[in-house]
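> Pasting the sequence and the predicted model now:
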Amino acid sequence: MNSETPPDPKFETLAVRTQMSRSHHREHSTPLFMTSSFVFDDAEQARALFADEVPGNIYTRFSNPNTNELVDKICQMEKAEDGIATASGMSAIFTSFMALLRQGDHVIASRSVFGSTHQILTQILPRYGISFDYADIANPDSWEKLFKPNTRMVFIETPSNPALDLIDLEWLGKLCKSKNVILNVDNCFCTPYLQTPLEYGADLSIHSATKFLDGQGRTIGGLIAGRRDLLKEIRFYARHSGPSLSPFNAWILSKSLETLAVRMERHCQNALELAKYLETLDDIEVVKYPFLPSHPQYKLAKKQMRLGGGVVSFQVKGGISRGRKFLNSLEMFSHSANLGDSRTIATHPASTTHSKLSEAERLAVGIEPGLIRVSVGLEHIDDIKNEIDMAIVKSRS
């Protein structure tokens, strides 16, 4: 490099080096600011802070140095104009809905969404006079006819949970722009290391930071990143309704982001190798993983994702009874409803995360009774494969 001005830092460098200004103590690692409020120099500064005329912290429900640092990092990673941290992934989704939607508005959502998101769409938003329609991921041509004059937002997951179906972000971004509709993307499965929806035309990118962003199953948190004008409305709603993230959790998550790139590389490497291995086993059928050549949207995955993600879905031959035997035979894997952990987790979505959907609703989004979702961890791949082999053998009896 012969220029006096270095190029913009890469993703990994931003994750490690984005920190708040050091205090007079000259600490190397960001300290914790476990305080509910902040003091003012004088009455005029207090007035100016409350009038939003000057930057600064007033009250941790509004902002805190630890949450500010976390938001700064995620905005740089997502290439977003602004962002906000919330107490959980679901509070991030709900806050984005309630801040931007009004009575009489209409939402289009991809049919395959997380179970709690389904409950918000079907049970909670209608109480406020907000209607919705589900769109079929497998039939993009059907989406345009769902738009109505009062359609305000499109909400999607890609890849979907747990069937790992994809939506073309560039196509949908252009469609939403042409309709002047907000495109809100749950980017939890990918993290900004694998996918940046805003670059494809999305207006908001939402995370359950509980999952891969933390990566070690220690805490819960949510993040919203996107357009500055939309975040202004979201921040107003959050400031007065209070879904704030604690400074301690923000501190944990900000430190977690320092290792996000290396963790996701290993998650994806293990997941791809496991998916390929599962396809060779006679006892396993319908293996789904975005970077498998057999995935129906393999080319799209390669276009909009850096790697295939850390989740693999598959079915064990023999239906739900065999699937339960398989799960009960696992010894090393954690049997939990979480994902994105350093430890491999196996889940039966039909009876846990998506149990509130009807059987017809589950089948419509590819959740067969025997579907197993594996969040592939950071263990050695040979041990992960051996665990699968052992559970297959035990579940035959």
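Yep, that arrived.
> contacts, neighbours, all on C-alpha from now
Noted.
> Nearest residue to Val287 in space, please, no chain neighbours.
Distances taken as Cα to Cα, 6 or more residues apart in numbering place Phe314 nearest to Val287, at 4.3 Å, with adjacent residues excluded.
> got a list of what the one you found touches?
Phe314 makes contact with 284-288, 371-373, according to Cα atoms under 8 Å, 6 or more residues apart in numbering.
> buried ones in the helix or strand containing Ala275?
If you go by DSSP states H and E, Ala275 is part of helix 260-278. By neighbour count with 16 or more other Cα atoms under 10 Å, helix 260-278 contains the buried residues 260-261, 263-272, 274-276, 278.
> Take this one as well and set it beside the first:
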Amino acid sequence: MHVETKLVQAGVGRDEKTGAINFPVYYSTAYRHPGVGESTGYDYTRTGNPTREVVEQTIAVAEAGDAGFACSSGMAAIQTVMGLFSQGDHLLVSVDLYGGTYRLFEQLLTRYGLSFTYIDMRETDRLAEAIRPQTKALFIETPTNPLMQIADLAKLADIARQHDLLTIVDNTFLTPCCQRPLELGADIVLHSGTKYLGGHNDVLAGLIVTKGAELTEKVKFLHNTIGAVLGPHESWLLVRGMKTLGLRMERHQANALQIARVLREHPAVTDVFYPGLTDHPGHEIHNRQASGYSGMLSFRVASAEQVQPFLQSLGLISFAESLGGVESLCTYPATQTHADIPKDIREEIGVCDRLLRLSVGIEHPDDLIADLTQALDRSLAVAGGVVR
């Protein structure tokens, strides 16, 4: 079956007693044992919950993995995976990276003896030079957040295997509807389920998918031991969101492509970053490893003075953090998602004070384009007519 069908059928047929199509929410934290040494398969909700299990099995099937693990947030999922590493271990990480991940790595995990080197994953020929004896894994975003840089996952995974490294991929932007890193050689896939998988800006969640029996057992132990698991109600909301993921991704992508083409023609905009544009760097690699482009794009305005009037002039589109919901959101990475990355590092990699990130929703594209156009026009007027 296609992944869209698998997602729609999440939980269907699992409640054999009642035949409920919509799998119920199990709030119980404890489960009665039939006898000494006997179990129904559930003992304590941190270790296993029937509703959470539906989410975990669904994402595992969708990502072509061996097991899924639902966490209380995307950051909790990353923290759980980081439990695989020990003091002195080193990881190679995408240089253009979500700011929250950078904060976790640099402000917390370095205190426990892990170290991280940030490299351009597009330059696969230089990857081997960065590998140390202590290097244990690659941590990859593709497309990256927020500059949409594209890395060759199959090639990176091959290099990782040659050096006995794990390949960890954050697949939040594309979801399994558009890209399945495990099929390209990755070992672990991560998601902020808060984003496209949930899809309605109403649930905080993170997901881990593993490939391989030994690795799966290690992550299972960490998931239960650390205990940052997803609650039953949030699990139910996430299942509900995932059922419509296929349809939503089609509309997100169609809208984003139209908007990207309009933005690149507007005099207030100097750069547009969207993998669906044929001249986007890495477009051919992306097409080889993915089947879609998602609804995420970024763009630069001509001057930093345009940012404030542009954001204040938006009417339909909300100036807010997060992404992947049905509603369109615009984010200013310099002060929001990437604020914890030092300014000199941000600017060196291209996350400057002129960059805006747009999560394109599923509204009618004409309405979104009209809102963006009037806000950009207003930003030019207030900034004194600065043009590229």
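Thanks, I have it. Please read all numbers here as calculations on a predicted model, not as lab measurements.
> Let me see the TM-score of these two.
Once superposed, the chains reach a TM-score of 0.95 (TM-score structural alignment, normalised by the length of the second structure), with 379 aligned residues with a Cα RMSD of 1.2 Å.
> Can you tell me which of the contacts of Phe314 of the first structure lies closest to Ala99 of the first structure?
Arg373 (32.4 Å; Cα to Cα).
> is it fair to say that closest one lies in a strand?
Yes - membership of Arg373 of the first structure in a strand is supported by DSSP: H, G, I helix; E, B strand; the rest coil.
> Return the residue of the second structure aligned against Leu70 of the first structure.
Counting by TM-score structural alignment, Leu70 of the first structure corresponds to Val55 in the second structure.
> can you check Pro159 of the first structure too?
Per TM-score structural alignment, Pro159 of the first structure is aligned with Pro143.
> how about stretch 270-289 of the second structure, which residues of the first structure does it hit?
Stretch 270-289 of the second structure maps onto residues 285-304 of the first structure, going by TM-score structural alignment.
> same question, stretch 239-249 of the second structure
The aligned range for stretch 239-249 of the second structure is 254-264, by TM-score structural alignment.
> returning to what we had before: what's the distance between the match of Leu70 of the first structure and Glu234 of the second structure?
For Val55 of the second structure, the distance to Glu234 of the second structure (Cα to Cα, to the nearest Å) stands at 10 Å.
> who has more neighbours, those two?
Val55 (27 against 23; other Cα atoms under 10 Å).
> quick one: contacts for that one?
10, 68, 70, 235-236, 238-239.
> Narrow those residues to those in strands?
If you go by DSSP state E, the contacts of Val55 of the second structure have 68, 70 in strands.
> Checking the contacts of Val55 of the second structure against the first structure: which ones persist?
By both residues aligned by TM-score structural alignment, their matches' Cα atoms under 8 Å, the contacts of Val55 of the second structure still in contact after alignment to the first structure are 70, 235-236, 238-239.
> So which residues of the stretch 251-397 of the first structure form helices?
260-278, 298-304, 319-329, 359-364, 381-395 (DSSP state H, counting those that start in this stretch).
> The shortest one: average distance to aligned residues in the second structure?
Its match in the second structure and helix 359-364 of the first structure itself, once the structures are fitted together, sit a mean 1.6 Å apart by mean Cα distance after the TM-score superposition for the first structure.
> Show where that helix falls in the second structure, residue numbers please.
Aligned using TM-score structural alignment, helix 359-364 of the first structure spans residues 343-348 in the second structure.
> Ala154 of the second structure -> the first structure?
By TM-score structural alignment, Ala154 of the second structure lines up with Glu170.
> what's the neighbour count on that match?
Neighbour count of Glu170 of the first structure, defined by other Cα under 10 Å: 16.
> Give me the range in the second structure that stretch 24-39 of the first structure lines up against.
Stretch 24-39 of the first structure corresponds to residues 17-32 of the second structure when matched by TM-score structural alignment.
> Over to stretch 107-122 of the first structure?
Stretch 107-122 of the first structure maps onto residues 91-106 of the second structure, going by TM-score structural alignment.
> Just the element for the closest residue to His207 of the first structure other than its chain neighbours, please.
Ranked by Cα to Cα, 6+ apart and with sequence neighbours excluded, the top spatial neighbour of His207 of the first structure is Cys188, at 4.6 Å. Counting by DSSP H and E, no helix or strand carries Cys188 of the first structure.
> got a list of what the spatially most central residue of the second structure touches?
By Cα atoms, centre = their mean, the second structure has its centre lying nearest to Thr172, at 1.8 Å. Residues near Thr172 of the second structure by Cα under 8 Å, 6+ apart: 190-193, 195-196.
> Save those residues as CSV, and put in secondary structure, distance to His163 of the second structure and neighbour count too.
Formatted as CSV, those follow (DSSP: H, G, I helix; E, B strand; the rest coil; distance: Cα to Cα, whole Å; neighbours: other Cα atoms under 10 Å):
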residue, secondary structure, distance to His163 of the second structure, neighbour count
Leu190, strand, 22, 25
His191, strand, 25, 29
Ser192, strand, 28, 28
Gly193, coil, 31, 28
Lys195, coil, 33, 26
Tyr196, coil, 33, 27
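> and which of the residues you listed is nearest Ser313 of the second structure?
Of those, the one sitting nearest to Ser313 of the second structure (Cα to Cα) turns out to be Lys195, at 25.0 Å.
> you'd agree that closest one is up against Asp202?
No - in this structure, Lys195 of the second structure is not within contact of Asp202 by Cα atoms under 8 Å, at 9.5 Å.
> The aligned residue in the second structure for Ser313 of the first structure: neighbour count?
Residue correspondence to the second structure (TM-score structural alignment): Ser313 of the first structure is matched to Ser298. Residues near Ser298 of the second structure, counting by other Cα under 10 Å, number 23.
> what about Ser298 of the second structure, distance to Val81 of the second structure?
Noted for Ser298 of the second structure: a distance of 28 Å to Val81 of the second structure, by Cα to Cα.
> from what I can see Ser322 of the second structure touches Gly193, true?
No - using Cα under 8 Å as the test, Ser322 of the second structure is too far from Gly193 to be in contact (11.2 Å).
> Tell me, how many residues neighbour the corresponding residue of the first structure for Thr124 of the second structure?
Using TM-score structural alignment as the criterion, Thr124 of the second structure maps onto Pro140 of the first structure. Applying other Cα under 10 Å, we find 13 residues neighbouring Pro140 of the first structure.
> Please apply the same query to the one 10 residues further on.
By other Cα under 10 Å, the residues close to Asn150 of the first structure number 13.
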